Each structure stands twice: as structure tokens, then as C-alpha cells.
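**Student:** Following is a predicted model, sequence given first.
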Amino acid sequence: MFKIFIIEDDKTLFSEMEERLTQWTYDVHGVTDFNAILQDFTKIKPDLVIIDIQLPKYDGFHWCRMIRNHSKVPIIFLSSRDHPMDMVMSMQLGADDFVQKPFHFDVLIAKIQATLRRVYQYSAEPINLKTWAGATIDFEKNTVSNQKGTIELTKNELFILRSLIENKNKIVSRDELINRLWDDKRFVSDNTLTVNVNRLRKHLEQIGLGKYIETKVGQGYIALEGDSIHD
């Protein structure tokens, strides 16, 4: 049974989410103290976190940063605000998905199921090392290493990278990536993929690999290697 930690101060919404998710056999936990959310997180050890942006004292972005300092647990943001920067900020902080309020519970359930399936079924695969562009990718540790250092990626970033390098030097369409990452593109903003790919490329730049992921406008993305690299 997956444990879900819901960081939501609207008691009515929390109760409804708790009831609906419990019906889906999830073990749901809420916040006991909005000044000490990290203590609850550490105690619960959830498999997934759902977090609202607008919270008492500190906002959801703050708590996402705190959680990301300790864990790579998948995080889904909720927001009643409609500013695009909320989603961009969420993704830049390492969130796995974003749900706009008000939402239909079928959409939330679909996103939760897709995230858990992607993260935990994927993680359950045997240790797998792959080389690409002179780097070693460790799919168990979520790391990419070369002579310039080692970076750690989120599950979304690693999944995108894996999808690209499995088709290296070939274009992988945006629709294919969205469908592989989130199962149903009807529930995903096109900008969500863009933010995730940009974040992946920014991390790869730390070890000199940013140029190896190219955007093909109107088509998708490509992971370059060998003779396809352009200095």
C-alpha cells in the first residue's frame, strides 16, 4: 500500500482527498503542524507527496525545497492560482507534476497512478548502467557521471534522458515523451515537458553535456552521440 502525504490546509478538500484516495487503497496522511512539515514527512516516510502552494506561514515552494534536500520522493503540486510561473517554479524545484484547482478527482488519480508506476516500477528494475557521450548513467542511483563530476537527476529527468539515449541520434517526439512520462497527454500541459527537458539540460551542463540534448522545433528532442555532435 503506497503512503501519500497530503500537505493541504483546506480541511474540507483534505477530507475529500483522503476519502477518495483511501477508496483507491492508498494510505493517506495529513499535516499535524504546518510549522514543522518536514518532521511529519520524516516520520511518515511517504511514497508520494501532494502539496498545495498556498499554505500557512511558508508556501509549498519552501517545503518542496526542504523535502528535496532530503529525498527524491515524487511530488505533485496543487494550486488554485492560474499564473504559468507557478507551474514553472514547481518543476524547477523538482516536482513531478502539477494539478490546477479546481480539479476532477479522476485527473488527480490518473496523475498519482502514472507517477507511482513510473517511479517505483522503474526503480524496481535491476541495476542498470549505461554509457552515453562519455558519461556513465546509473539508473539505480539516478546519477550521471563523467570526468567533470557527478550530477543527480530527478526521476522525471532520468526517465526523459533514458528515453532519448535509447533512441540516440534519432528524434523522439514530444507526444511520445509525454505519453511515456504521464500516460495520458490530455492531463498534461505541453509546457510541463518543456520545463522538465530544460531542467535536465541545465543539470547536464554542469558536467559539460548540455549540448548533447538538442531541441528539434516542431518535432521533439534528440540525444546526440558520436559523429552527430557539433562543437
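**Tutor:** On my side now, so go ahead.
**Student:** can we go C-alpha only for contacts and neighbour counts from here?
**Tutor:** Noted.
**Student:** Can you list the buried residues in stretch 74-91?
**Tutor:** Within stretch 74-91, the residues that qualify as buried are 74-79, 86-88, 90-91, counting by 16 or more other C-alpha atoms under 10 Å.
**Student:** what do you get for stretch 111-130?
**Tutor:** Quick answer for stretch 111-130 (16+ other C-alpha under 10 Å): 111-112, 114-116, 118-119.
**Student:** Show only the entries of these found in strands.
**Tutor:** Assignment to strands by DSSP state E places none of those there.
**Student:** Kindly reformat the residues you listed as CSV and extend each row with distance to Glu205.
**Tutor:** Shown next, in CSV, are the buried residues of stretch 111-130 (distance: C-alpha to C-alpha, whole Å):
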residue, distance to Glu205
Lys111, 30
Ile112, 30
Ala114, 29
Thr115, 26
Leu116, 28
Arg118, 25
Val119, 24
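**Student:** show me what contacts the residue nearest the centre of the chain?
**Tutor:** Nearest residue to the geometric centre of the chain (C-alpha atoms, centre = their mean): Asp96, 2.2 Å. Residues in contact with Asp96 (C-alpha atoms under 8 Å, 6 or more residues apart in numbering) are 74-76, 115, 155-156.
**Student:** so who does the closest residue in space to Arg118 that isn't next to it in sequence touch?
**Tutor:** Spatial nearest neighbour of Arg118, chain neighbours left out: Leu181 (7.2 Å); criterion: C-alpha to C-alpha, 6 or more residues apart in numbering. Leu181 makes contacts with 114, 118, 156, 159-160, as judged by C-alpha under 8 Å, 6+ apart.
**Student:** Please identify which helix or strand holds Leu181.
**Tutor:** Assigned by DSSP states H and E, Leu181 belongs to helix 174-182.
**Student:** Enumerate the positions of that helix that are buried.
**Tutor:** Per 16+ other C-alpha under 10 Å, helix 174-182 contains these buried residues: 174, 177-178, 180-182.
**Student:** Closest one to Leu13 out of those residues, please.
**Tutor:** Trp182 (24.2 Å; C-alpha to C-alpha).
**Student:** can you pull the contacts of the residue lying closest to Gln100 once chain neighbours are set aside?
**Tutor:** Leaving aside its sequence neighbours, Gln100 sits nearest to Ser79 (C-alpha to C-alpha, 6+ apart; 5.2 Å). By C-alpha under 8 Å, 6+ apart, Ser79 lies in contact with 52-54, 86, 98-101.
**Student:** Tell me which stretches of the protein form strands.
**Tutor:** With DSSP E as the criterion, the chain has strands spanning 3-7, 27-29, 48-52, 75-79, 97-100, 129-132, 135-138, 143-146, 149-152, 172-173, 213-216, 220-223.
**Student:** Put this next to the previous one:
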Amino acid sequence: MNILIVEDEQDIRELLQLHLIKEGYNVYEAEDGIEAIKIFENNKIDLILLDIMLPKLDGFKVLNKIREKSEVPVIFLTARLGEGDKILGLGLGADDYIVKPFNTIEVIARVQALLRRTYKYGVSHKNEIINGELKIDKDSCAIYKNDIPLDLNAKEYKILEMFMDNIGKVHTKKQIYENVWGDPYYEDDNTIMVHISHIRDKIESNPKDPKYLKTIRGIGYKMEKIEYES
């Protein structure tokens, strides 16, 4: 499994990485909040160890952005002792909260326990979503139509994954661009339109009259909920 350590103190990152690798985990590292989000969006991450006091984007904001699209387990690692911080973190969707200085063995034990609970007792079913003839399998980063895999590039997959995660929700072009490209949006309509057009060519029976990926004029796009027709 892949674990992302988000921590601006290098010695703590290296200590955690050493112990996690010994336990057989693959480890990604980020030293600020912006880097953490980019790593998360471009890799399959199974659990995040997340500091609160981070450069560029604090841990609360990082968690909030992640929870917009994922239920990946998150453990806060922080020197902040306030009860209000703990309540806020758990309220935003953190799964556990460990205060520094911590015992590394305890951290590893909590990581293992949370991974067992998450992926043995039912959260993993969220990694597969079905809408009409379409199915996304997040574990393998594959999307199928009538059980036939679609040939998508990385950006097309991420756009379609975002829509499948939020069926019926309208996404603005700004939201799509900043979520998928990870950069500020400067009215670059053409880039998004080209990618949407390519996706429609692959998922729609009639791309000129789409039933899945609808245009909401003046706003953006949404994935329509489709009942499967046999």
C-alpha cells in the first residue's frame, strides 16, 4: 500500500519513512500542503500522515480539499494540543489524531489498524462506481463501458473520475481545471473543451447528443445519473 507523509520537518519525515518501508509500505513525501495535493492527485494513495502546521497550505485546508473527492484515511500528526484543533480536524474528516512528540512504533501500529479497518471492513467498495454502462475501478485506475476498458489518457481519466465521484453535481470549468491540472485557472476554455470532447467520443453512443456528460450552459458540466438499460 502507498502512504503519503506530509511533514515539513525532514528528520520526522525520514524517521517515519524508514519505519514504514521496513513494514513493507511504499512511501511518498511532501514538505508543504501544495506539494501534498499534487502528489495525492497524481498517485494512488491509501493513507495519509498529515501535519497541521505546513508551509503554503495548512493541514486543515489540505484535508478539506482531499475530502472533496476522496475518503482516503488520514491521520493528523501535530504539535498543536488544543482540543478545538482536534475537534476541527476530526470534523473535517480526519480518522485519527496523534500529538507530537510521538512514539514511532505507536504511529505504525495506528497506521496498520486504520488500514485494516478501512480496506477489510467495507470502505474499499467505494473504489468502484457504476453509472449506466460506465464503471470506474479506482484500484486499477480503469474505466469501462459495458465491461470493455476505455483507452483514456491521464487527464481524461482524472476528469471522468471527478464526474463519476460526483454524479449529478455541476462542475465549473475553473473547478475542473484546478482539480485536474493543479494550476490556477486563467479562462483556458479550449483546453477543457478539447478534453471533454475526447471523453465524449469514448463514452457516448452519440457524442453530439451526450447522455452522460452534459453541458450546463454558462456554468460548466455534469455527469448525468443513468439507469442501466439492458
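**Tutor:** Here it is on my side, so go on. Note that the structure is a prediction, hence the values are computed from the model and not measured.
**Student:** so where in structure 2 does the longest helix seen in structure 1 end up aligned?
**Tutor:** Ranked by residue count under DSSP state H, the longest helix found in structure 1 is helix 190-205. The counterpart of helix 190-205 of structure 1 in structure 2, using TM-score structural alignment, is absent.
**Student:** and stretch 42-55 of structure 1, how far from the chain's centre?
**Tutor:** Taking C-alpha atoms, centre = their mean, to the nearest Å, one finds the center of stretch 42-55 of structure 1 at 14 Å from the center of the full chain.
**Student:** I meant stretch 22-33 of structure 1, not that one.
**Tutor:** Between the centre of stretch 22-33 of structure 1 and the centre of its chain there are 20 Å (C-alpha atoms, centre = their mean).
**Student:** Now it: buried residues?
**Tutor:** Buried, per 16+ other C-alpha under 10 Å, within stretch 22-33 of structure 1: 27-31.
**Student:** Tabulate the residues you listed (JSON lines), appending distance to Asp40 of structure 1.
**Tutor:** Converted to JSON lines, those look like this (distance: C-alpha to C-alpha, whole Å):
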{"residue": "Asp27", "distance to Asp40 of structure 1": "15"}
{"residue": "Val28", "distance to Asp40 of structure 1": "13"}
{"residue": "His29", "distance to Asp40 of structure 1": "9"}
{"residue": "Gly30", "distance to Asp40 of structure 1": "8"}
{"residue": "Val31", "distance to Asp40 of structure 1": "7"}
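**Student:** for those, which one is nearest Met17 of structure 1?
**Tutor:** Val28 (8.7 Å).
**Student:** Which residue, other than its chain neighbours, is closest to that closest one?
**Tutor:** Ile4 is the one closest to Val28 of structure 1 (C-alpha to C-alpha, 6+ apart), at 4.9 Å.
**Student:** neighbours of the counterpart of the one you found in structure 2, just the number please.
**Tutor:** By TM-score structural alignment, Ile4 of structure 1 lines up with Ile3 in structure 2. Using other C-alpha atoms under 10 Å, Ile3 of structure 2 is surrounded by 23 other residues.
**Student:** correct me, but Ile3 of structure 2 touches Leu50?
**Tutor:** No - contact criterion C-alpha atoms under 8 Å: Ile3 of structure 2 and Leu50 do not qualify, at 10.5 Å.
**Student:** ranges for the helices of structure 2?
**Tutor:** 10-22, 33-42, 59-67, 83-92, 104-120, 154-165, 173-181, 189-203.
**Student:** quick one: the last one aligns where in structure 1?
**Tutor:** No residues of structure 1 are matched to helix 189-203 of structure 2 when aligned by TM-score structural alignment.
**Student:** just the third one next, same as before
**Tutor:** Under TM-score structural alignment, the alignment places helix 59-67 of structure 2 onto residues 60-68 of structure 1.
**Student:** returning to that earlier point: now, which of the buried residues of helix 174-182 of structure 1 sits nearest Leu164 of structure 1?
**Tutor:** Leu177 (8.8 Å).
**Student:** which residues are contacting stretch 19-26 of structure 2?
**Tutor:** Stretch 19-26 of structure 2 is contacted from outside by 1-3, 27, 104, 108, using C-alpha under 8 Å, 6+ apart.
**Student:** swap the cut-off to 10 Å and go again
**Tutor:** Applying C-alpha atoms under 10 Å, 6 or more residues apart in numbering, the contact partners of stretch 19-26 of structure 2 are 1-4, 14, 16-18, 27, 45-46, 104-105, 107-108, 111-112.
**Student:** Straight-line length of that stretch, end to end?
**Tutor:** By C-alpha to C-alpha, to the nearest Å, the extent of stretch 19-26 of structure 2 from end to end equals 11 Å.
**Student:** try stretch 22-38 of structure 1
**Tutor:** 23 Å.
**Student:** Check the spacing between Lys145 of structure 2 and Ile130 of structure 2 real quick.
**Tutor:** For Lys145 of structure 2 relative to Ile130 of structure 2 (C-alpha to C-alpha), the value is 10 Å.
**Student:** who touches both of those two?
**Tutor:** Ile136.
**Student:** Wait, Asp33 of structure 1 touches Gln39, no?
**Tutor:** Yes - the pair Asp33 of structure 1 / Gln39 is scored as a contact, 8.7 Å apart, by C-alpha atoms under 10 Å.
**Student:** got TSV for the buried residues of stretch 74-91 of structure 1, with distance to His62 of structure 1 too?
**Tutor:** Formatted as TSV, the buried residues of stretch 74-91 of structure 1 follow (distance: C-alpha to C-alpha, whole Å):
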residue	distance to His62 of structure 1
Pro74	16
Ile75	13
Ile76	14
Phe77	12
Leu78	14
Ser79	14
Asp86	13
Met87	14
Val88	15
Ser90	10
Met91	13
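**Student:** List just the nearest of those residues to Arg65 of structure 1.
**Tutor:** Ser90 (9.9 Å).
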